[in-house]
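[1] quick one, structure for this:
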Amino acid sequence: MEQTLADRDLFYQVLIRKITVLLMVISFLPLMVITGTLFYRFNLTYTEKIQAHISELVQRHSQNIDTFLLEKLGNIRYLAHQFETKQHTPKVFLQKHLKMLKKEYGDVFTDLGLINKSGIQFSYEGPFKFENADYSNAQWFKKAIDKPFYISDVFVGLRGHPHFIIAVKIQSNGSDYILRSTINFTAFNFLVENIHIGKTGIAFIINSEGRLQTKTDIGLKQSIITSMLDRNCYKNNETVFAKKQDASGNKYLCVTSMLKNIDWVMVFRQDLNDAFRDLRKTQILTLGIFLLGCIAILFVSFTLPRNIVKLISKADTKSEAMTKQVVESGKLATIGELAAGIAHEINNPVAIMVEEAGWIEDLLGEEDLKECENLDEFTRALKQINTQGKRCKEITHKLLSFARKTDSTVNDVQINDAIKEMVILTGKMANYNNVIIETKFQEGIPYIQISPSELQQVIINLINNAIDAMEKSGGTIIIETKISRIEKNHLVISIEDNGPGIAKDNLDRIFDPFFTTKAVGKGTGLGLSICYGIIQKMGGKIDVHSQVSIGTKFRIWIPFQENIIENKDNEKESDKQGELT
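    Model (predicted):
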């Protein structure tokens, strides 16, 4: 037995381990695959989205700056054309058109000037005193004199603050001149400063030599300058998106776009942590959810198998108990068959004894034994033998009737009379256990068509259960019959005891097969289940009400038909008339 229990415990432990491993594998594997796939796809999609958004933003602002420069260049070229076709005094021309430009564009155009091919500005209109200024050595002049138009880089020059020049070459009276205008740097720089994303995202412009053309607090590194000098990176004016790292190890995004009308590059720079802040938050949240899922899986993997094995263990225990009950039921059935056989065998000699006693009584009546002193004693003894023999015959007949399993023949049964017989049959057992059986029968109870043996089985089982419940302390069983006032055409049989009662948790299970509260070997758990089936087959119903320490009451409803009552009453009336006749 101990070896069997040890083997079972070992089996349960192995089963727990196998279920735990299986749960972890089938849970962790899909979770990791799904989380990894979603993590990768979301990271890729978000990166592409950020890249597309920033690239589009830089390209759009590059186009705006190109449009700005192209528009201002167009204004100056228009003025140059006006100067060539119409003869004006240079001073009047510059005054008139600068006023017009300021009226139209505000402070975008700072001044206007005419410069001869020697680099001398012979006419000027603006806030500074730059008439006769010499630009012959200026880099922008040297480049502008050989081109139809030119836009310079941003420089400080004579005025001492950043600006850049738009210059257009014109011809007048057979000589070459340059019409130039200074563009307000503040207005131009505002276009670039509008590009600002997050905390570190900032835009600026550099020329082909890597010098800043706008204001910025971000220091440029040689790696960035080198990448911008390589014009092969900007084929078809495409926006270039790159991830770089500075000397301090800080990683950042670098988005560049070449302007169309000037050799400048629009640059957007933003720290990676800033650019992907929302992505990092989502990744942290995803990781947290993943860890919570892992914890939940571990918890379930270690708790669920133990609970399952506990249920299996309980089921095995119940199965063993049910097996034992089935064995006990088999034993009881065998004992019942044996008792039926013994009762049948006893019934035959008892019948012979009764017949022989009657025959002796007849012989005594024929003989002249008036002078016999023991005649009265012989007569009394013969009557006692006859009486007790008939009693034994009645007891064995009832026992055989109850034990006859196949006797399900439906007959007309008078409930009160049938219950009286069963009370007599169980009376000795009740007296032995100090239990009193009381009956309350309603008069005029009709006959019902049922199997007498099945009714006996139900009533005796309920009486025996009540006696078993009160075997230690004794008590009272009240059996009552009446016609139901609630259910039409139904008889009600109630069997009530004042025993210990049934626990509330067990009330819903007492009619289940093999459920019993008795000790192993004392009950099979089949009695009430069989009773329930029998009553259901009769078309009736059975219920139970019980309170602990107060008692238990079973009620049985059995249907009957009105015509049975009328037929039985007619039979009784006929019998009475026959007796009178």
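[2] only C-alpha atoms for contact and neighbour calcs from this point on.
    Fine.
[3] for Ile284, see how far away Gln51 is.
    21 Å (Cα to Cα, to the nearest Å).
[4] equivalent analysis for Pro452, please.
    From Pro452 to Ile284 the distance is 78 Å (Cα to Cα).
[5] what does Phe11 give?
    With Cα to Cα as the criterion, Phe11 and Ile284 are 43 Å apart.
[6] before we move on, the earlier item: which one's more surrounded, Gln51 and Ile284?
    Gln51 (18 against 12; other Cα atoms under 10 Å).
[7] please name every helix or strand in contact with the helix or strand that the more buried one is a member of.
    Using DSSP states H and E, Gln51 sits within helix 2-85. Here helix 2-85 touches strand 164-172, strand 175-183, helix 185-193, strand 240-245, strand 251-258, strand 264-271, helix 277-366, going by 3 or more Cα pairs under 8 Å, 6 or more residues apart in numbering; DSSP states H and E.
[8] alongside the first, I'd like the structure of this one:
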Amino acid sequence: IRHLLGDGFARTDFSQPRGSAYRRLWALLVGVTLAFSIIPLTIMTVATYSHYAEAFRPEVQADIERLTWNTGCALNGFVHQSIQGLMLIITEKTLAELSDEAEMTRVLHNLRQSFGSYVDLGLIHSDGVQRSYVGPYDLKGKNYADQDWFHEITIRRAYFSDVFIGFRNIPHFAVAVKHETEDGRFYVLRATFDTEALTQQISPLRIGAATDVFITNRKGVLQTPHGWGGTSSIPVPLLALPIR
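    Sure, this is the predicted structure:
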């Protein structure tokens, strides 16, 4: 102690102790006591937290995987429902009926009443020109021949597109089904949806204020907005995760 406190606490000073020496001794004792109390407690707290974090990690991961699986099933159901609804219409309605915009208006109304989310409905001939259209945009007469989704529908019976901008300059996605005529031509019935329809499907995954959930396609392009300001059709960097 004499070495730590210096000459101010020499043996000859006991009859007349110096206040500074006692203050240093008191501070030293308090510091040692706190150190021996706090350091073990801190170590124990960190060790306990790490233990419980590792113990609960598999459980939390399993919950997230279950929610993701359920949401994926809901998305698949939404896609299937959208395609089957249009397939039923294009099978039951004649080309003349689908060319009648009054009839198309009734069809779109029924789709919205039954399923919601539909923005518009259009009839497109094999040349890519939209001959009949009902919806909030001025898209009748537009030619889609050079758009990716139209190229896909020419080789498929049905197609569900990625989110894209298109003529309306608003992120949306399209569902299209094709009907082939006896003369070898075809026509397409197409409906579109805003990205809100996808956002609603993944909303069950938002389990807290700090949770950010969004959809991308396989190229890493956003299909729904995300919490840090990104909007649909914007590429984002992603880890190379296996596709399941």
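[9] let me see the TM-score of these two.
    The pair, once superposed, lands on a TM-score of 0.70 when counted by TM-score structural alignment, normalised by the length of structure 2; 194 aligned residues with a Cα RMSD of 2.6 Å.
[10] list the buried residues of stretch 89-102 of structure 2.
    Buried residues in stretch 89-102 of structure 2, counted by 16 or more other Cα atoms under 10 Å: Ile90, Leu98, Ser99, Glu101.
[11] want to throw these into a markdown table with distance to Phe167 of structure 2?
    Shown next, in a markdown table, are the buried residues of stretch 89-102 of structure 2 (distance: Cα to Cα, whole Å):
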| residue | distance to Phe167 of structure 2 |
| --- | --- |
| Ile90 | 24 |
| Leu98 | 22 |
| Ser99 | 21 |
| Glu101 | 20 |
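[12] pick out the most distant pair among those.
    Ile90 and Glu101 (14.4 Å; Cα to Cα).
[13] just give me the residue closest to the centre of structure 2.
    Geometric centre of structure 2, nearest residue: Phe214, 0.9 Å, by Cα atoms, centre = their mean.
[14] return the residue of structure 1 aligned against that residue.
    Residue pairing (TM-score structural alignment): Phe214 of structure 2 is matched to Phe204 of structure 1.
[15] please apply the same query to Pro58 of structure 2.
    By TM-score structural alignment, Pro58 of structure 2 lines up with Glu48.
[16] give the helix, strand or coil label for Glu209 of structure 1.
    Using DSSP: H, G, I helix; E, B strand; the rest coil, the secondary structure recorded for Glu209 of structure 1 is coil.
[17] skipping its backbone neighbours, what lies nearest it in space?
    Excluding the flanking residues, the one nearest Glu209 of structure 1 by Cα to Cα, 6 or more residues apart in numbering is Leu229, at 6.9 Å.
[18] ok, Thr68 of structure 2 next?
    In space, Thr68 of structure 2 is closest to Leu205, 7.1 Å off (Cα to Cα, 6+ apart).
[19] dump the residue contacts of the one you found.
    Taking Cα atoms under 8 Å, 6 or more residues apart in numbering as the contact definition, Leu205 of structure 2 lies against Leu67, Thr68, Thr71, Val213.
[20] how far away is the second one from Leu29 of structure 2?
    Thr68 of structure 2 is 56 Å from Leu29 of structure 2, where distance means Cα to Cα.
[21] more crowded one of those two?
    More neighbours surround Thr68 than the other of Thr68 of structure 2 and Leu29, with 15 against 12 (other Cα under 10 Å).
[22] could you find the counterpart of the more buried one in structure 1?
    With TM-score structural alignment as the criterion, Thr68 of structure 2 lines up with Val58 in structure 1.
[23] and that match, what does it touch?
    Ile195, Thr239, Val255, Thr256, Ser257, Met266, Val267, Phe268.
[24] redo that, cut-off 10 Å
    With contact set as Cα atoms under 10 Å, 6 or more residues apart in numbering, Val58 of structure 1 has these partners: 52, 64, 192, 195, 203, 239-240, 255-257, 266-268.
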